[in-house]
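[1] The following comprises the amino acid sequence and a computationally predicted model.
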Amino acid sequence: MAKTPATPPRRSASTSLASPAPRGPLPSTSETSYHKRLRSILLDHKKCRKEWNELVIRGCLARTRAAIELWSDIENGLKVVNSKKGGQSSAVRAGYLFAQSARLSEQLATINAVVSSLTDLVATMSQLAERAEALTVEAAKTRGTVFAFRDPLWVTWPLARFADGLQDQTTPYLHSLALIRSLLDTLTTFPPLPSSTSPASSDPTASTPPEEDKARPRPKPEELQAAMSLLAVQPLIPGKGGEGPEAWEEVMSVEVGGWNEGR
């Protein structure tokens, strides 16, 4: 007679596949000035990253597209004027081209202002990263190296890890700013624009460009398309699944007490 197989022992609670519950965040009543100052730095950096995205998308990208469309309109208009010089119709077209050229100049000025704002944002991010580093050094001196480099601040991360991470989050924006400047230099390179203040104001094709403008022809369509694509995707800032802003935000929402209550 076959033996009845023994009943396997039940899995005890200690061998459950479920991950152990994480350590809860430090109560707000137990926070020190280091907790509060670091959280303020981290939230200010978050604000800068948000403003960066808005400026790149609504500022650089949208304004550059508008500038390219304006130039295309001007270029087509110049061809028509060149083929049909003289008469009232030509004068009307010239006036239209002068107006479009003025609009293009305004767009280019706005793009330059956006780049200036991006530069200020990157400078602020760098200053915030430096403040976090200085806060770590201060904490090590006043509270000891264990507090600064080993003890969890809220959940599991020590103060020093936040400072290192903030610097890692800032560096891609420094590199991206340099790339944006290079891309805009390609995208906004236009031949001299018709000007109603030129000596031959009745002829939008009669202005004499400076020598440096003559040496910079309009980039080829494929170069413009590639530059616009890079401007849109911001390849130097890590995306989802990497070590970029989205992953950092997820970690901060867990590791920083009061994160979702911040500004």
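    Arrived safely, thanks for sending. Numbering: from 1, shown residues only.

[2] When you work out contacts or count neighbours from here on, use the C-alpha atoms and nothing else.
    Fine.

[3] helices or strands next to the host helix or strand of residue 72 in the packing?
    Under the criterion of DSSP states H and E, residue 72 resides in helix 62-83. Under the contact criterion of 3 or more C-alpha pairs under 8 Å, 6 or more residues apart in numbering; DSSP states H and E, helix 62-83 touches helix 87-142, helix 159-187.

[4] Can you give me the buried ones in the shortest one?
    Which is helix 159-187. Burial within helix 159-187, assessed by neighbour count using 16 or more other C-alpha atoms under 10 Å, is assigned to 159-163, 166-167, 169-174, 176-177, 179-180, 183-184, 186-187.

[5] Reformat the helices and strands packed on helix 62-83 as CSV; add distance to residue 219.
    Rendered in CSV, the data for the helices and strands packed on helix 62-83 read as follows (distance: least, C-alpha to C-alpha, whole Å):
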stretch, distance to residue 219
helix 87-142, 17
helix 159-187, 7
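
[6] Tell me which of the ones you listed lies nearest to residue 54.
    Within these, the stretch nearest residue 54 is helix 87-142; the backing value is 10.2 Å (C-alpha to C-alpha).

[7] take a look at this one as well, against the first:
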Amino acid sequence: MSKRLASFHGPSTPTSSPISQVKKSVTPASPSRASDVSIHRKFRTLLHELRSIANTWDDIVLVDGLKTARTLVDSRTELDNALAMVPAGTQPRSVMVSPKLDVMDECITLLDSILVKLSKLLRRMSTVLDNMEALMFEAERLKGFQWCHEEPLWVSWPIEKFVLSLSELTTPYHRSLALHKELVDALRSHTVSFEDSRNAINQWVEQPFLRDDGWDAKWEDLCEAEVEKWDTR
């Protein structure tokens, strides 16, 4: 056994040298190219955020707001019709009046909260536009004046044209918000006529200031044509 164990102390058999692997050199992306990608990605994200704000605006106005306004007008009309059936010289029962008044008051409260939501959306829109302008100045610092003012960001519009044109986007939404406030004030009064109420609801739905200058009317198709990977999420 000692001879067998002694064999473990002998010189080890040399092994063949491992095959050296050639490492492929990786060329890092140039800072200029990296900044291009970052600017494009950030600006596209801001455009998507503007679209999201505009879509949320329409959802609030045309779904929540419209439902609430119609409930208010319907409740008021139902109460007027019920009161018209009360015999002359008698007082309507509170069980007839109070529930309808409660519904109407709740609707008015909801409409006020909708105006608050729209105001917040408008502030968000302004913030996004400010961020776009800041990104343009950053791009000018990194890429130069000519790149921002002449080079297409994707297809044909340079970043400056996007920023300057989009700066007008808040104007129709400001006007639309002012109109919605007027309509809520008109519907707030329990003495408003059915005809005036119907006209108010029609204007609520039409959103006339957004018909030609809102996001869908003016910007969605343009972004589809000018922004690469516009609908890629």
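    Looks like it came in fine. This is a predicted model, so every value here is computed, not measured.

[8] Drop the TM-score for these two in here.
    Put the two chains on top of each other and the TM-score (TM-score structural alignment, normalised by the length of the second structure) is 0.77; 201 aligned residues with a C-alpha RMSD of 2.4 Å.

[9] mean shift between the helix holding residue 72 of the first structure and the second structure?
    When the second structure is overlaid, helix 62-83 of the first structure sits 2.2 Å from its aligned residues on average, using mean C-alpha distance after the TM-score superposition for the first structure.

[10] Now do the buried residues in that helix.
    Taking 16+ other C-alpha under 10 Å as the neighbour-count basis, helix 62-83 of the first structure is seen to contain the buried residues 63-64, 66-68, 70-71, 74, 77-78, 81.

[11] contacts for it?
    Contacts to helix 62-83 of the first structure, defined as C-alpha atoms under 8 Å, 6 or more residues apart in numbering, come from residues 90, 93-94, 97, 100-101, 103-104, 107-108, 110-111, 184, 187-188, 190, 204-205.

[12] So how do I select the buried members of the residues you listed in PyMOL?
    When burial is assessed using 16+ other C-alpha under 10 Å, the buried subset of the contacts of helix 62-83 of the first structure is captured in PyMOL by this command:
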select buried, resi 90+93+94+97+100+101+103+104+107+108+110+111+184+187+188+190+204+205
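
[13] Enumerate every residue touching residue 158 of the first structure.
    For residue 158 of the first structure, the contacting residues are 147-152, taking C-alpha under 8 Å, 6+ apart as the criterion.

[14] Please flag which of those sit within helices.
    With helices taken from DSSP state H, the overlap with these comprises 147-149.

[15] Can I have the buried ones of those residues as a PyMOL selection?
    The command below creates a PyMOL selection of those among these that count as buried (16+ other C-alpha under 10 Å):
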select buried, resi 147+148+149
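
[16] and of the ones in helices among the contacts of residue 158 of the first structure, the nearest to residue 29 of the first structure?
    Here the nearest of these to residue 29 of the first structure, counting by C-alpha to C-alpha, is residue 147; it sits at 17.8 Å.

[17] from what I can see the closest one touches residue 139, true?
    Yes - Residue 147 of the first structure lies in contact with residue 139 (C-alpha atoms under 8 Å); the separation is 7.2 Å.

[18] centre of the chain versus stretch 150-166 of the first structure, how much separation?
    From the chain centre to the centre of stretch 150-166 of the first structure is a distance of 25 Å (C-alpha atoms, centre = their mean, to the nearest Å).

[19] so what's the most centrally placed residue in the second structure closest to, chain neighbours aside?
    Using C-alpha atoms, centre = their mean, the residue of the second structure that lies closest to the mean C-alpha position is residue 53, 1.7 Å off. Leaving out its chain neighbours, the residue that sits closest to residue 53 of the second structure by C-alpha to C-alpha, 6 or more residues apart in numbering is residue 121, at 6.4 Å.

[20] Residue 157 of the second structure too?
    residue 226 (7.0 Å).

[21] what residues are up against the counterpart of that neighbour in the first structure?
    Here residue 226 of the second structure is matched to residue 255 in the first structure, going by TM-score structural alignment. By C-alpha under 8 Å, 6+ apart, the contact list for residue 255 of the first structure reads 25, 154-157.

[22] List which of these are still in contact in the second structure.
    Under the criterion both residues aligned by TM-score structural alignment, their matches' C-alpha atoms under 8 Å, the contacts of residue 255 of the first structure that remain in contact after alignment to the second structure are 154-157.

[23] quick revisit: for residue 82 of the second structure, see how far away the residue nearest to the centre of the second structure is.
    Using C-alpha to C-alpha, to the nearest Å, one gets 42 Å for the distance from residue 53 of the second structure to residue 82 of the second structure.

[24] now do residue 131 of the second structure
    Distance of residue 131 of the second structure to residue 82 of the second structure, given as C-alpha to C-alpha: 55 Å.

[25] before we move on, what about residue 143 of the second structure?
    Taking C-alpha to C-alpha as the measure, residue 143 of the second structure and residue 82 of the second structure are separated by 71 Å.

[26] now do residue 213 of the second structure
    43 Å.

[27] can you check residue 232 of the second structure too?
    Distance, residue 232 of the second structure to residue 82 of the second structure, by C-alpha to C-alpha: 55 Å.

[28] same thing with residue 221 of the second structure?
    Taken as C-alpha to C-alpha, the span from residue 221 of the second structure to residue 82 of the second structure is 50 Å.

[29] With residue 118 of the second structure instead?
    Going from residue 118 of the second structure to residue 82 of the second structure by C-alpha to C-alpha gives 35 Å.
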